[in-house]
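Here is a sequence with its predicted model. Questions after.
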Amino acid sequence: MERKILIATHGEMAKGLQSSLNVLAGKGESIEVINAYMTDTDYTPEIIQFIETINEEDQAIIFTDLYGGSVNQKVVTEVLQAKRNNIFIVSNANLAIILSLMFLAEDQVITDEIIEDAIKESQVQLVKINQTQEEDSIF
């Protein structure tokens, strides 16, 4: 079983996440990225090509930046048309969720429950840092 990951975003966010994954985990190059709308070229064929590389025994996760956004809509449409239930889609993705799912054991089968648990653990908690606080009380 092989696990494949695609990050598809508006602009170069996907490339930036890939770069961060390289710095933090040395694994960014193993991830495919689509930086949509950087040119006039339709990126749908890239999504289809990724889907076609996923064999029945493989699993894949596609991360998108905005739930309901055009990139997410194209990904969902292509996965549904391919009728592939071994491809998971996670939208509103952040670095934490990608790292969490990237480091699952290689032989661990991904399930909806595993994805949902990782999402709960990775949900963003925005924090305003009060610059007048003592450093020890910030963290």
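Right, received. Where do you want to start?

make it CA atoms for all contacts and neighbour counts henceforth
Noted.

right, and the helix or strand after the longest strand along the chain?
Secondary structure of the chain read by DSSP state E shows that its longest strand is strand 3-10. Moving toward the C-terminus from strand 3-10, the next helix or strand (DSSP states H and E) is helix 13-25.

List the buried residues in that following helix.
Neighbour-count burial for helix 13-25, with 16 or more other CA atoms under 10 Å as criterion, is recorded at Met13, Ala14, Lys15, Leu17, Gln18, Ser19, Leu21.

Residues in contact with it: which ones?
Residues outside helix 13-25 that contact it (CA atoms under 8 Å, 6 or more residues apart in numbering) are Ile7, Ala8, Lys27, Gly28, Glu29, Ile31, Val33, Ile34, Asn35, Leu95, Leu99.

this is the other structure I want to compare:
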Amino acid sequence: MERKLILASHGNFASGILSSLELICGKNDRITTMDAYMAADYNLSEEIKALMDENKGNELIVITDIFGGSVNNEFLNYIHTPSFYLIAGMNLPLLIELVTQLESTDSIPEMIKQALANSTMTIQFCNETIQNEIEEEEF
């Protein structure tokens, strides 16, 4: 059983963030992207079904752009599939953590929880963070 990632988004976000991820972590043939709604006749359900069929038998982590968005909601139909993990809120620190830990982890759910916690800490209001550091240095 292989471990695979699918990055799925509205528009080109998934393929765009993959470009950044590959710049940092290198190419990885275990990552697939799905850029939804890029054609007038696009069928989200069919595309996701095809991806799921293609990845039967794999441990599959799907990362979508927006919780509650149509892409995430369509993947929710597969939430009870064995070895299927769905994450919403795709961002680069999260992806870096997942990719660098993917092969070495014994527990995908634990890896995901830790990656979410770590990537959340990278989201900062820099003005406030820097101001707080300056104030701490003054004491």
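In hand now; what should we look at? As the structure is a prediction and not an experimental result, all values here were calculated from the model.

how much does the longest strand of structure 1 stray from structure 2?
Its aligned residues in structure 2 lie a mean 0.6 Å from strand 3-10 of structure 1 after superposition (mean CA distance after the TM-score superposition for structure 1).

and that strand, what does it pack onto?
strand 32-36, strand 59-64, helix 70-82 (3 or more CA pairs under 8 Å, 6 or more residues apart in numbering; DSSP states H and E).

okay, the angle between the shortest one and strand 3-10?
Spelled out, it's strand 32-36 of structure 1. Between strand 32-36 of structure 1 and strand 3-10, the angle comes out at 10 degrees (axes from the mean of the first three to the mean of the last three CA atoms, to 10 degrees).

Please apply the same query to the second one.
Orientation of strand 59-64 of structure 1 against strand 3-10 (the same axes, to 10 degrees) gives an angle of 10 degrees.

so how far is strand 59-64 of structure 1 from its chain's centroid?
On the basis of CA atoms, centre = their mean, to the nearest Å, strand 59-64 of structure 1 sits 6 Å off its chain's mean C-alpha point.

for it, packing partners?
strand 3-10, helix 70-82, strand 87-90.

Kindly reformat the ones you listed as CSV containing distance to Thr39 of structure 1 and mean neighbour count.
Output for these, formatted as CSV (distance: least, CA to CA, whole Å; neighbours: other CA atoms under 10 Å):
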stretch, distance to Thr39 of structure 1, mean neighbour count
strand 3-10, 11, 22
helix 70-82, 14, 16
strand 87-90, 24, 19
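
export these to CSV and tack on distance to Val109 of structure 1?
Converted to CSV, these look like this (distance: least, CA to CA, whole Å):
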stretch, distance to Val109 of structure 1
strand 3-10, 9
helix 70-82, 19
strand 87-90, 12
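
Which one, of these, ends up nearest to Thr53 of structure 1?
Proximity to Thr53 of structure 1 (CA to CA) singles out strand 3-10 among these, at 9.0 Å.

got a list of what Ala96 of structure 1 touches?
By CA under 8 Å, 6+ apart, the residues touching Ala96 of structure 1 are Ser122, Gln123.

on that earlier part again, of the helices and strands packed on strand 3-10 of structure 1, give the one that comes closest to Ser137 of structure 1.
Comparing the helices and strands packed on strand 3-10 of structure 1 against Ser137 of structure 1 with CA to CA, the closest turns out to be strand 59-64 (34.3 Å).

Relative to Ala40 of structure 2, how far out is Leu98 of structure 2?
According to CA to CA, to the nearest Å, Leu98 of structure 2 and Ala40 of structure 2 sit 33 Å apart.

between the two, which one's more packed in?
Neighbour count, other CA atoms under 10 Å: between Leu98 of structure 2 and Ala40, Leu98 has more, with 20 against 6.

I'm done for today, thanks for sticking with me.
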